[in-house]
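Colleague: just the structure for this:
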Amino acid sequence: MTIVHLRDSNFVGGPERQILEHFQRMPPESYDMVLVCYEEDGSPNDLRIQAERRGFRCLTLPTRSPFSWRNIKEIVAMLREADADILVTHGHKGNIFGRIACWMVSIPTIAVSRGWTMESFKIRVFEFLDKIFLHFADHVVAVSEGQRRKILSFGVSPGKISVIHNSIDVCNWGQGDGADIRSRLGVPEGAVLVVSAGRLSPEKDQRTLILAAEWLAVERDDVYFAVFGEGVLRDELERAVQEAGLEGRFFLPGFCQDMVSVMRAVDIFCLPSLTEGLPNVILEAFACSKPVVATRVGGTPELVQDGKNGLLVEPEDAASLSKALGRLCSDSELRRSMGEVGKKMVESSFTYAQQSEMYKKLYSAIVGVER
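Modeller: All right, here's what the predicted structure looks like:
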């Protein structure tokens, strides 16, 4: 069975790591897994590079205007070259153009739905089309029950939706204390480090974290903050940090490939998002035995059990966020115990072995129906 995954991404973040780990666990004697990436001339694609290093078969498509008919023609040619049985799409470009291409070559599609960012007018237009095209996929994989509810809310048939959670391999998250990260940031020994990670874009709502940090910094001089990531709001967030008087206490170090070291450096992981599918970064924090403070949105409550492995607050509530962070800052034993509960949970319930079995059953069902 030849399964082609199409992902429009040139870097390796959470969704890309999910794809690579899924490929790693599919038995090669039964599945020919093929990864297709978009690539600009002269700009190597980090996702393709990492996939090829692991020995996976990769094909590339040239990056073109989203309105070019050649997008679809090239996907058709790629599907024929790969002799694909199923196309699995990740993101709006794959879901829209991949679905049209599959109609032309009579191949079923599975659309993996992780959520929507709404970070710009252009993205909002394509995400609107993405929601429409989910109706036409042969099957939709939602990464959380929360995401499934969103998909149901705009009319996709319940019978064509499966929930397959994002997963993690705790063994891949190594050992160590993240001392190098803390040293590079300039965090004093013994201080509490609160870290967030993700795109610097509106749906991640780092602005509320800055406000919560401003209030917490008045009460405590031993708490430091960092948000790892890049995005359209960098300038705005840098100004907000300055206006809050948090220079030297609140860092925006940019995107970091080595999230293991980052998570090992964390005392508390914080995710103040307005919307989420199922956050990979929370799985990563728990894999490193770190407690989480997060907003009660999307699939996040499926991971963060309030009062057990972390604390949940309502979105855009800086006062509650500051209070929750302050509670954990004041209690190192609570941080330790919540982190351990989180690690045990992901070890038992969010494994790639479980995820792979669900995908195997889905692939067989889709091909069986089509054949």
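
Colleague: only C-alpha atoms from now on, for both contacts and neighbour counts.
Modeller: OK.

Colleague: all strands of the stretch 101-250 of the chain, in order?
Modeller: 109-113, 139-142, 161-163, 192-197, 223-228, 250-254 (DSSP state E, counting those that start in this stretch).

Colleague: so which of the ones you listed is nearest residue 176?
Modeller: Proximity to residue 176, assessed across the strands of the stretch 101-250 of the chain by Cα to Cα, is greatest for strand 192-197 (15.6 Å).

Colleague: quick one on the thing from earlier: of all the strands of the stretch 101-250 of the chain, which one comes closest to residue 70?
Modeller: Evaluated with Cα to Cα, these place strand 109-113 nearest to residue 70, the distance being 19.6 Å.

Colleague: packing partners of that closest one?
Modeller: strand 86-90, strand 139-142 (3 or more Cα pairs under 8 Å, 6 or more residues apart in numbering; DSSP states H and E).

Colleague: please identify the deepest-packed of the strands of the stretch 101-250 of the chain.
Modeller: With neighbours taken as mean count of other Cα atoms under 10 Å, the strands of the stretch 101-250 of the chain reach their highest mean count in strand 109-113, at a mean of 27.

Colleague: ok, residues contacting whichever strand in the chain runs longest?
Modeller: In the chain, taking DSSP state E as the definition, the longest strand is strand 32-39. With contact meaning Cα atoms under 8 Å, 6 or more residues apart in numbering, strand 32-39 is reached by 1-10, 23, 26, 45, 47-48, 51, 56-63, 82.

Colleague: could you give the angle of it to strand 86-90?
Modeller: Calculated by axes from the mean of the first three to the mean of the last three Cα atoms, to 10 degrees, strand 32-39 forms an angle of 40 degrees with strand 86-90.

Colleague: need the residues that contact the helix or strand that strand 32-39 is followed by.
Modeller: Per DSSP states H and E, the first helix or strand lying C-terminal to strand 32-39 is helix 46-53. Residues outside helix 46-53 that contact it (Cα under 8 Å, 6+ apart) are 9-12, 16, 20, 35-37, 57-58.

Colleague: which of the residues you listed are buried?
Modeller: Listed as buried from the contacts of helix 46-53 are 9-12, 16, 20, 35-37, 58; burial here means 16 or more other Cα atoms under 10 Å.

Colleague: what is the burial count for residue 264?
Modeller: Per other Cα atoms under 10 Å, the neighbour tally for residue 264 reads 24.

Colleague: wait, what's in contact with it?
Modeller: By Cα under 8 Å, 6+ apart, the residues touching residue 264 are 175-178, 288.

Colleague: one more pass at 10 Å, please.
Modeller: Counting by Cα atoms under 10 Å, 6 or more residues apart in numbering, residue 264 touches 173-182, 284-285, 287-290.

Colleague: you'd agree it is in a strand?
Modeller: No - secondary structure of residue 264 (DSSP: H, G, I helix; E, B strand; the rest coil): helix, not part of a strand.

Colleague: gap between it and residue 282?
Modeller: In this view, residue 264 and residue 282 are 13 Å apart by Cα to Cα, to the nearest Å.

Colleague: mutual contacts of those two, please.
Modeller: Common neighbours of residue 264 and residue 282, using Cα under 10 Å, 6+ apart, are 288, 290.

Colleague: one more, please, to line up against the first structure:
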Amino acid sequence: MIRSVMEETAPMRVAAARRVVIVSNLFPPVVIGGAEIVAHRQAKALAARGYDVAVFAGGLPEAGAEPGSLTLEMEDGFPVYRLILNSLAPAENFHCSANAERFLSVLAAHQPELVHFHNLAGLGFNLIPTAKAFGARVVVTLHDHAGLCFKSTLLRDDGSLCDDIEECAVCLPAIDAPDGTRLPIRLRRDYTAWCLSQADHLLSPSAYLAGALAASGVVTRPVEHLSNGISGERVRVRPKPAPEPVAFTCFSYLGEHKGIPTLLAAAEMLAGDRDLEGRWHLTIAGHGHLADALSRDIAAGRFRGAVAFAGRLAHEQALDRLAETHVVVLASHWPENEPVTLLEAIASGTAQIATRIGGNPDLVDEESSGVLVTPGDAASLALAMRRYIDDPELASAHGAYNAARRDRFDESRTIERLVGLYDLLAGPETAAEAADEILVICGGRVGSRERALQLQVLLHRFHLVEDKVRRVRFVWQGWADARVWREARMLWLWGEADEAELPLVARALRADIPVLAPRSSAQVSAAAAQDVDPYDTLLDALGALAALQDVPAPARSTTGRGPGAARFLNALAPAESFQLPVRAPA
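Modeller: Predicted coordinates for the structure are as follows:
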């Protein structure tokens, strides 16, 4: 379900001072993408409206900065707690218990009524249930596809666009748990989805991403469309130079997913046409792993002097460059959410060329504000650029159209709607409708590599039997907190249950949670035969899990599951538990 709040109007209000913590995996001056810029702008705007704002953010490792170390800075009048990130690797960037402990200390210090999360890669999605357990209301702005794709881009390793999120194993079959257990990548996605389900409110800056998340079935809560907007005060419409030669600018990370190779191929085509010589030029501004190759191509004369590399620009420098630009170019191959460069083109009165993918069409009114092209098609991009070269007045017309609609994207409207949402959440909390899904805790040792591979394949294809409304989520026991245990419908042991797994089984039986275990787990089945469901093969286990979809959630007892559970729990208890202390005579 998608609702747009950008179109609503409301009178300006002055918010009563309330305590809010903004969370972002990076935060200025540490910037890689647009999400941290948005988090910063919103933090400043909320502080200006009387909110007591604190920021919990990540930082990149630097000389002398130990991963996990926490520092306090003051930025724009509010405290910024910066935690040096340990890893951005897919196996480690979504869950970190140590980060949650640091986060909890910040929550305890500031006692926020509301926590607003932005990008969480590196900090961990487990911070969401941590905030809920603390008692705060939670808002999450989803800036990318992190809930669907461990890369956040939906791009496969070969650069093609993924159209089936159940095939994550094509890119990364498994990740390693801290104890070395090989875990199917699906467990990462399911845990991330469960964390998002704990939020009170989900936002997405583009209608495209809100729809993609809702259609995927991974995110089960309604996702509300709220544009990030752009500061009309900082990005102004300034007079541009004469439209000939036509000035194109690409503000981008220099990577394949941003379409940089496609843009350079298009520029090479244009540079090869002698009739266009001196009538256009392209400036590329940014940083990334393709920067050195770009510099070499320019030096070697690949573009005949028509392309310049400006490097990474500070924001004020970028705005100055924008004032000299007639057409902004965004050649991304991946479905971006709401690119800042397209918003700034609107706010500055600059024409746009962008790929027809993701949230780009929401920001480009084709043939009015700019031109949309096919992702990865250098010839299509070159043709679009040539249209402006052949008709320089077209750039002026499209720029004027953008200048006329800039107020629709003004950030003040976004902040007004955000304040309205905060006001709504500040009222009495009502019980949210629970997602109709089944949570299964997974544990035990997989055993052989062949069994691990078989498990990966079966779990990734489990959606084939999920043609019903109720999805099954698999969560590794090492990530399961008290909330997961309260919601779990089954504990599934993958392999032989040794002494390390017995306390896990004991906890499940105490909580009246059925246990699904291999028939060969003699210790478990002998001690609690009435309370453990045995299986012979992994296919048998998946059949038992699929059957849960037809069974209503049982009422939980607080006394275990009967005589079998009692025998098992007694067997686990140390002998001294049954001995009464005897006092020596006085």
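
Colleague: JSON lines for the buried ones among the contacts of helix 46-53 of structure 1, including distance to residue 223 of structure 1?
Modeller: JSON lines is the format used below for these (distance: Cα to Cα, whole Å):
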{"residue": "9", "distance to residue 223 of structure 1": "35"}
{"residue": "10", "distance to residue 223 of structure 1": "35"}
{"residue": "11", "distance to residue 223 of structure 1": "31"}
{"residue": "12", "distance to residue 223 of structure 1": "30"}
{"residue": "16", "distance to residue 223 of structure 1": "32"}
{"residue": "20", "distance to residue 223 of structure 1": "36"}
{"residue": "35", "distance to residue 223 of structure 1": "43"}
{"residue": "36", "distance to residue 223 of structure 1": "43"}
{"residue": "37", "distance to residue 223 of structure 1": "41"}
{"residue": "58", "distance to residue 223 of structure 1": "45"}
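
Colleague: and those residues, which of them are in strands?
Modeller: Short answer: those in strands (DSSP E) are 35-37, 58.

Colleague: reformat those residues into CSV and put distance to residue 275 of structure 1 next to each item.
Modeller: Below are these laid out as CSV (distance: Cα to Cα, whole Å):
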residue, distance to residue 275 of structure 1
35, 28
36, 28
37, 26
58, 32
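
Colleague: farthest pair within the residues you listed?
Modeller: 37 and 58 (7.6 Å).

Colleague: what residues are up against residue 140 of structure 2?
Modeller: With Cα under 10 Å, 6+ apart, residue 140 of structure 2 has these contacts: 22-23, 115-120, 128, 196, 199-204, 223.

Colleague: out of those, which end up buried?
Modeller: Using 16+ other Cα under 10 Å as the burial test, the contacts of residue 140 of structure 2 include 22-23, 115-120, 128, 196, 199-204, 223 as buried.

Colleague: pretty sure residue 240 of structure 1 sits against residue 213.
Modeller: No - look at residue 240 of structure 1 against residue 213 with Cα atoms under 10 Å: they stay out of range, at 11.2 Å.

Colleague: higher neighbour count, these two?
Modeller: In this view residue 240 of structure 1 and residue 213 are compared by other Cα under 10 Å, and residue 213 has more residues nearby, 27 against 17.

Colleague: if we ignore the residues flanking it in sequence, what's nearest the more buried one?
Modeller: Leaving out its chain neighbours, the residue that sits closest to residue 213 of structure 1 by Cα to Cα, 6 or more residues apart in numbering is residue 322, at 6.6 Å.

Colleague: how close does residue 357 of structure 2 get to residue 409 of structure 2?
Modeller: Using Cα to Cα, residue 357 of structure 2 is found at 20 Å from residue 409 of structure 2.

Colleague: all helices of the stretch 51-200 of structure 1, in order?
Modeller: 70-82, 92-93, 99-105, 121-134, 145-153, 179-185 (DSSP state H, counting those that start in this stretch).

Colleague: could you do the stretch 301-450 of structure 2 as well?
Modeller: Along the stretch 301-450 of structure 2, the stretches classed as helices by DSSP H, counting those that start in this stretch are 315-323, 340-348, 360-363, 378-390, 392-404, 411-425, 449-460.

Colleague: for residue 185 of structure 2, find the nearest of these.
Modeller: With Cα to Cα as the criterion, residue 185 of structure 2 lies closest to helix 449-460 of those, at 7.6 Å.

Colleague: report the aligned residue range of structure 1 for the closest one.
Modeller: Counting by TM-score structural alignment, helix 449-460 of structure 2 pairs with no residue of structure 1.

Colleague: which elements pack onto that helix?
Modeller: Where contact means 3 or more Cα pairs under 10 Å, 6 or more residues apart in numbering; DSSP states H and E, helix 449-460 of structure 2 is packed against strand 174-176, strand 182-184, helix 185-197, helix 538-547.

Colleague: tabulate those in CSV, adding columns for distance to residue 154 of structure 2.
Modeller: As requested, those are exported to CSV (distance: least, Cα to Cα, whole Å):
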stretch, distance to residue 154 of structure 2
strand 174-176, 17
strand 182-184, 18
helix 185-197, 13
helix 538-547, 27
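
Colleague: okay, and the alignment partner in structure 2 of residue 18 of structure 1 sits in which element?
Modeller: Here residue 18 of structure 1 is matched to residue 38 in structure 2, going by TM-score structural alignment. When elements are assigned from DSSP H and E, residue 38 of structure 2 belongs to helix 34-48.

Colleague: list the buried residues of that helix.
Modeller: Of the residues in helix 34-48 of structure 2, 35-47 count as buried by neighbour count, 16+ other Cα under 10 Å.

Colleague: likewise for stretch 344-355 of structure 2?
Modeller: The neighbour-count check on stretch 344-355 of structure 2 (16+ other Cα under 10 Å) flags 344-355 as buried.

Colleague: which residue numbers in structure 1 go with that stretch?
Modeller: Under TM-score structural alignment, stretch 344-355 of structure 2 corresponds to residues 284-295 of structure 1.

Colleague: residue contacts, the aligned residue in structure 2 for residue 212 of structure 1?
Modeller: By TM-score structural alignment, residue 212 of structure 1 lines up with residue 266 in structure 2. Applying Cα under 10 Å, 6+ apart to residue 266 of structure 2 gives the contacts 260, 272, 303, 377-386.

Colleague: switch the cut-off to 6 Å
Modeller: 378, 382 (Cα atoms under 6 Å, 6 or more residues apart in numbering).

Colleague: distance of it relative to residue 209 of structure 2?
Modeller: When residue 266 of structure 2 is compared with residue 209 of structure 2 (using Cα to Cα), they lie 28 Å apart.

Colleague: same question for residue 394 of structure 2.
Modeller: Residue 394 of structure 2 sits at a distance of 30 Å from residue 209 of structure 2 (criterion: Cα to Cα).
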